[in-house]
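[1] prediction below, plus the sequence it came from.
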Amino acid sequence: MIQISMPAAFRSTFGKGASRQLRMKEFTPAVVYSGGSAAMALQFETAVLYKSLLEVHGRNVIVTLKIDGDDKAERHALVKEVQKDPVNDQVVHVDFLEIALDNPAVFAVPLKFVGTAKGVDLGGELHLLKNKVQLKGCPVDIPDNVEVDIQDLARGDSLSFGDMKLPPKVEMLDDAKAVCVSVF
């Protein structure tokens, strides 16, 4: 899984008006939710946050938060939600979910289909039935995507989740018999 690092600072002002003033000063408000403890209100420099979010758009990524004045040197989190302004598409608020790198979690990992199926070259049609797979494992063991080689698929053939090669220490939660791609 991809890992990025972002600097942050605690924020002491809350509410709609305070968040607007923060955005006018080129900062974006954010919240880090943790399993058993209270949520932390943070602020990020808008330019740094925006650049980091562009790199990881739509992907599972471990964000290492380096928070000024925090008792922990680093906190690891996942991007839970990014709120954007509907008019100008600017990032308005970000929610993070704190994780432990050694605790297993469930992730939806995209499938990457590699090659061109033989059946498609002979006039068949490729049907993608699933584009993600549910995997369970420690965040550092989860791949960015799962490659599925479809070159050997002839007309009438299909591949199921059980045909995929997964890294060690990672468990698939989807039904191994479920079909993810077929050629007709």
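    Everything's here; your move.

[2] contacts and neighbour counts: CA atoms only from here.
    Fine.

[3] and the host helix or strand of Ser5, what does it pack onto?
    Assignment of secondary structure by DSSP states H and E places Ser5 within strand 2-10. Applying 3 or more CA pairs under 8 Å, 6 or more residues apart in numbering; DSSP states H and E, we find strand 2-10 packed against strand 40-45, helix 46-56, strand 61-68.

[4] for Asn88, find the nearest of the ones you listed.
    Checking these against Asn88 by CA to CA gives helix 46-56 as the closest, at 13.6 Å.

[5] contacts for the closest one?
    Helix 46-56 is touched from outside by Ile4, Met6, Arg23, Glu26, Phe27, Thr28, Val91, with contacts defined as CA atoms under 8 Å, 6 or more residues apart in numbering.

[6] report the inter-axis angle for that helix versus strand 40-45.
    Angle, helix 46-56 to strand 40-45, by axes from the mean of the first three to the mean of the last three CA atoms, to 10 degrees: 100 degrees.

[7] helix 46-56 to strand 2-10, inter-axis angle?
    Our comparison of helix 46-56 with strand 2-10, counting by the same axes, to 10 degrees, yields an angle of 160 degrees.

[8] another structure for you, compare them:
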Amino acid sequence: MKVFELKGKSRAIEARSSAQKRSLKSLRKNKELPAVLYGGNEVVHFSITSDAVRGLIYTPEVHLVDLEIDGKKRMAIVKDMQFQPVTDELLHMDFQEISADKPVVIEVPVALQGYAEGVKAGGKLTLRMRKLRVKALYNNLPEKLIINVDNLGLGKSMQVGELTFEGLELMNAKNAVVCTVQLTRAARGAAAAAAAGK
């Protein structure tokens, strides 16, 4: 899995009040974002620049974050992001600290590989789930979950329960459909013509 390097500086937290609102407003005015790191021995409040996280949030890829706060390095993952509902501007980020001996739950992108039998017969391959939730030690996390669809026939689908990946536990519902080969109008017409010709 790719590692994204990010630097931040710790910040003091005022009690929820107008002083805190002013502090957050001035932080955002300077193109900085409030962020919180959970999961370690303490909750760390810090700030990062909006430009520094652009490559981390506007990508379909999943990254581990090599986070440096006031010179102290920690490994983390992005746990949550809050956006302004109208402008879609990023307002806040939550990170979770991770360690080599504790499993982490994260969404990993799905990539389909192969040429499905159903597509050869005129069907259309559709990816229903672009990401799957996995639980694993961060050293075992892949950049993508590669699923081979060569044997997927016309009108058939592949569910989460049919998939296995070494060192990973899939957390989605077992009956959730990951991909399917749908019958197209042309395939239906060909099947009807073949049935009528018999």
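    Received, thanks. Only a predicted model underlies this, so the values are computations on that prediction, with no experimental measurement involved.

[9] can you list the helices and strands packed on strand 2-10 of structure 1 in CSV and add distance to Pro110 of structure 1?
    Below are these laid out as CSV (distance: least, CA to CA, whole Å):
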stretch, distance to Pro110 of structure 1
strand 40-45, 28
helix 46-56, 13
strand 61-68, 13
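
[10] need the ones you listed in JSON lines (columns: distance to Glu171 of structure 1 and mean neighbour count).
    Formatted as JSON lines, the helices and strands packed on strand 2-10 of structure 1 follow (distance: least, CA to CA, whole Å; neighbours: other CA atoms under 10 Å):
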{"stretch": "strand 40-45", "distance to Glu171 of structure 1": "32", "mean neighbour count": "20"}
{"stretch": "helix 46-56", "distance to Glu171 of structure 1": "24", "mean neighbour count": "14"}
{"stretch": "strand 61-68", "distance to Glu171 of structure 1": "18", "mean neighbour count": "20"}
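
[11] go through the ones you listed and name the closest to Gly119 of structure 1.
    In terms of CA to CA, the element of these nearest to Gly119 of structure 1 is helix 46-56, at 34.1 Å.

[12] show me how to select, in ChimeraX, the buried members of the contacts of helix 46-56 of structure 1.
    In ChimeraX, a selection of the buried entries from those looks like this (16 or more other CA atoms under 10 Å):
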select :23,27,28,91
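
[13] any idea which residue sits dead centre in structure 2?
    Nearest to the geometric centre of structure 2 sits Glu107, at 3.9 Å (CA atoms, centre = their mean).

[14] still on that earlier bit, need the max-distance pair from the contacts of helix 46-56 of structure 1.
    Using CA to CA, the two most remote members of those are Ile4 and Arg23, lying 23.0 Å apart.

[15] show me what whichever strand in structure 2 runs longest is packed against.
    What stands out as the longest strand in structure 2, according to DSSP state E, is strand 72-83. Applying 3+ CA pairs under 8 Å, 6+ apart, we find strand 72-83 of structure 2 packed against strand 63-69, strand 90-97.

[16] so how far is it from its chain's centroid?
    Strand 72-83 of structure 2 sits 13 Å away from the centroid of its parent chain (CA atoms, centre = their mean, to the nearest Å).

[17] got the buried residues for that strand?
    Neighbour counts over strand 72-83 of structure 2 (16+ other CA under 10 Å) mark Arg74, Met75, Ala76, Ile77, Val78 as buried.

[18] next: stretch 26-44 of structure 2.
    Neighbour-count burial for stretch 26-44 of structure 2 flags Leu27, Arg28, Glu32, Leu33, Pro34, Ala35, Val36, Leu37, Tyr38, Val44 (criterion: 16+ other CA under 10 Å).

[19] I'm done for today, thanks for sticking with me.
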